[in-house]
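1. following is a predicted model, sequence given first.
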Amino acid sequence: MGTSNGGEQHTAHEGGPYGALRQLLDGRWTCRRFRPEPVPRETVERLLRLAQRTPSWCNTQPWQVELTEGAGTERFRAALLEHVRTQPPAPDFPFPEQYAGVYRDRRRACGFQLYDALDIARDDREGRWRQTLRNFELFDAPHVALVTTEADLGVYGAVDCGLYLNSFLLAAQSLGLGAAPQAALASYAPFVREHFGLPENRRVVAGVSFGHPDLDHPVNGFRTAREDVPTAVTWHPN
């Protein structure tokens, strides 16, 4: 009975906001190859207006975004790639030292799907490194957004930026754009600050490369799975 009622409720809501949000969430994916043509400024501004509606703690709206287009994207791409080839990572927020258990398994499954799509053998270290560098080539995207916050706002400023990133990704999806959320871009935070002339108290949270997706490229052909709700949620009944 419970399954039947849930199905009826699910169907009843499909035509409204629930259905629209479900379609966006189910359809969103990480684009790792873009077409070169830029997104019209009007479309980018529509995306940004949607993302700006993100909720935040006490409405602090702590995100500050550096957004590139045209020659600005090309300068950043070239300079970042040169920097990455010669300098070690220096993120503002420490990356995990290791992934264990289910987190390791999920991460590996995603990586195997990526490498299989590109015919990169699992023992091909050079091929894997070349694919890693694609992060810093922005996957050929015509635009990138670097999301930052102020150091004084602490971890919750970064959490709010995470909410902003999700809004940004869903807004891009709603406009037919491809997007790639990239912690990799935050791994060279001092370079990002220097390149964009940001003050020292600005912390780099993540980047999003975005544009028109190249749907014919095999790297954009795979989709990652999600765990069922019971693996993430524990009910505490009365």
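-> Received, thanks.
2. could you use CA atoms for every contact and neighbour count after this?
-> Noted.
3. wait, Gln64 touches Ala145, no?
-> No. Under the criterion of CA atoms under 8 Å, Gln64 makes no contact with Ala145, lying 9.8 Å away.
4. out of those two, which sits in the more crowded spot?
-> For Gln64 and Ala145, the more surrounded residue by other CA atoms under 10 Å is Ala145, and the numbers stand at 21 against 16.
5. return the set of buried residues in the strand ranked longest in the chain.
-> Criterion DSSP state E: the longest strand present in the chain is strand 202-211. Across strand 202-211, burial judged by 16 or more other CA atoms under 10 Å covers Arg202, Arg203, Val204, Val205, Ala206, Gly207, Val208, Ser209, Phe210, Gly211.
6. pasting the second one now:
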Amino acid sequence: MPALAIDDDLPDDARALARLVAERHSCRGFLPTPVPRATIDRMLAIAQGSASWCNSQPWEVIVTEGEATDRFREQLYAFAASQNWADQANRPERPDFPFPARYVGIYKDRQRATGWALYEAVGVAYGDREGSGRQMLENFRLFGAPHVMIVTTEEDLGTYGAIDCGGYVAHVLLAAQSLGLATIAQAALAGVADFVRDWFAIPAHRKIVCAISFGFADPAHPANGFRTTRESLGNVVRYVG
């Protein structure tokens, strides 16, 4: 099914929100054009309104600009390549928060369908593990984005601090969309948490949740024509009356 349908009778605010949600996608090909600092500040100011348990606001972010992005990108990619991250079965994941133990059933079906649809969009044939590995490594090039944001939470706040950061990330993505920016939230960088922590001198008590690469989408990049789908409400909602 399409990602979202926008009803004609929605109130104006709901229509605007539904449009932003429907149009947002994970960008995997960026233009090198930097985002003005004032625009980044607007995006982050909107996201700062995200809800959190006891208003703890556990998120802190590091945002790269200019040459700092390029230096990080170069060394991050070299590190990931040296650690065999192109090999899906043997990559040495060391995140601060455990990655999913496994995908089974409908979750595996969704993961597989999304992955191979993406690979098809960028010319990687079904079963081409070398090609899919190369595409995976593009995470560590930040897909060419001029900026990356590292999102961290306080260790003592545990799982719920990370959940609050998830809500914050969603607000960042929608705020960016409202400002004409493209984004991709990336768990891959959380998988090399020690490298990221050392590079940015992040204290040990700050745990890395994810990264968000952002900038302006490259409309000519084939990956940016790819879209995921969403389940119907009947498959994910159960009403009790």
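-> Received, thanks. These figures come from a predicted structure and were not determined experimentally.
7. now the TM-score, please.
-> The TM-score (TM-score structural alignment, normalised by the length of the first structure) is 0.93; 228 aligned residues with a CA RMSD of 1.2 Å.
8. next, the mean deviation of the longest strand of the first structure compared to the second structure.
-> Here the mean offset of strand 202-211 of the first structure against the second structure after fitting is 0.5 Å, by mean CA distance after the TM-score superposition for the first structure.
9. packing partners of that strand?
-> Contacts defined by 3 or more CA pairs under 8 Å, 6 or more residues apart in numbering; DSSP states H and E place strand 202-211 of the first structure against strand 143-150, helix 154-174, strand 178-182, helix 189-196.
10. now with 6 Å, please.
-> strand 143-150, strand 178-182 (3 or more CA pairs under 6 Å, 6 or more residues apart in numbering; DSSP states H and E).
11. give the aligned range of it in the second structure.
-> With TM-score structural alignment applied, strand 202-211 of the first structure matches the range 206-215 in the second structure.
12. got the contact list for that stretch?
-> 96, 145-155, 181-187, 190 (CA atoms under 6 Å, 6 or more residues apart in numbering).
13. what's the answer for stretch 159-172 of the second structure, then?
-> With CA under 6 Å, 6+ apart as the criterion, stretch 159-172 of the second structure contacts Ala47, Ser50, Ser52, Pro58, Trp59.
14. what do you get if the cut-off is 10 Å, keeping everything else the same?
-> 21, 43-53, 55-60, 97, 151-155, 157, 175-178, 183, 185, 207-212 (CA atoms under 10 Å, 6 or more residues apart in numbering).
15. give the equivalent position in the second structure for Pro181 of the first structure.
-> Match for Pro181 of the first structure (TM-score structural alignment): Ala185.
16. tally of neighbours for that match?
-> Ala185 of the second structure, neighbours per other CA under 10 Å, totals 22.
17. next: Glu227 of the first structure.
-> 8.
18. Asp116 of the first structure corresponds to which position in the second structure?
-> Taking TM-score structural alignment, the alignment pairs Asp116 of the first structure with Glu120 from the second structure.
19. now do Gly162 of the first structure
-> Checking with TM-score structural alignment, Gly162 of the first structure has Gly166 as its match.
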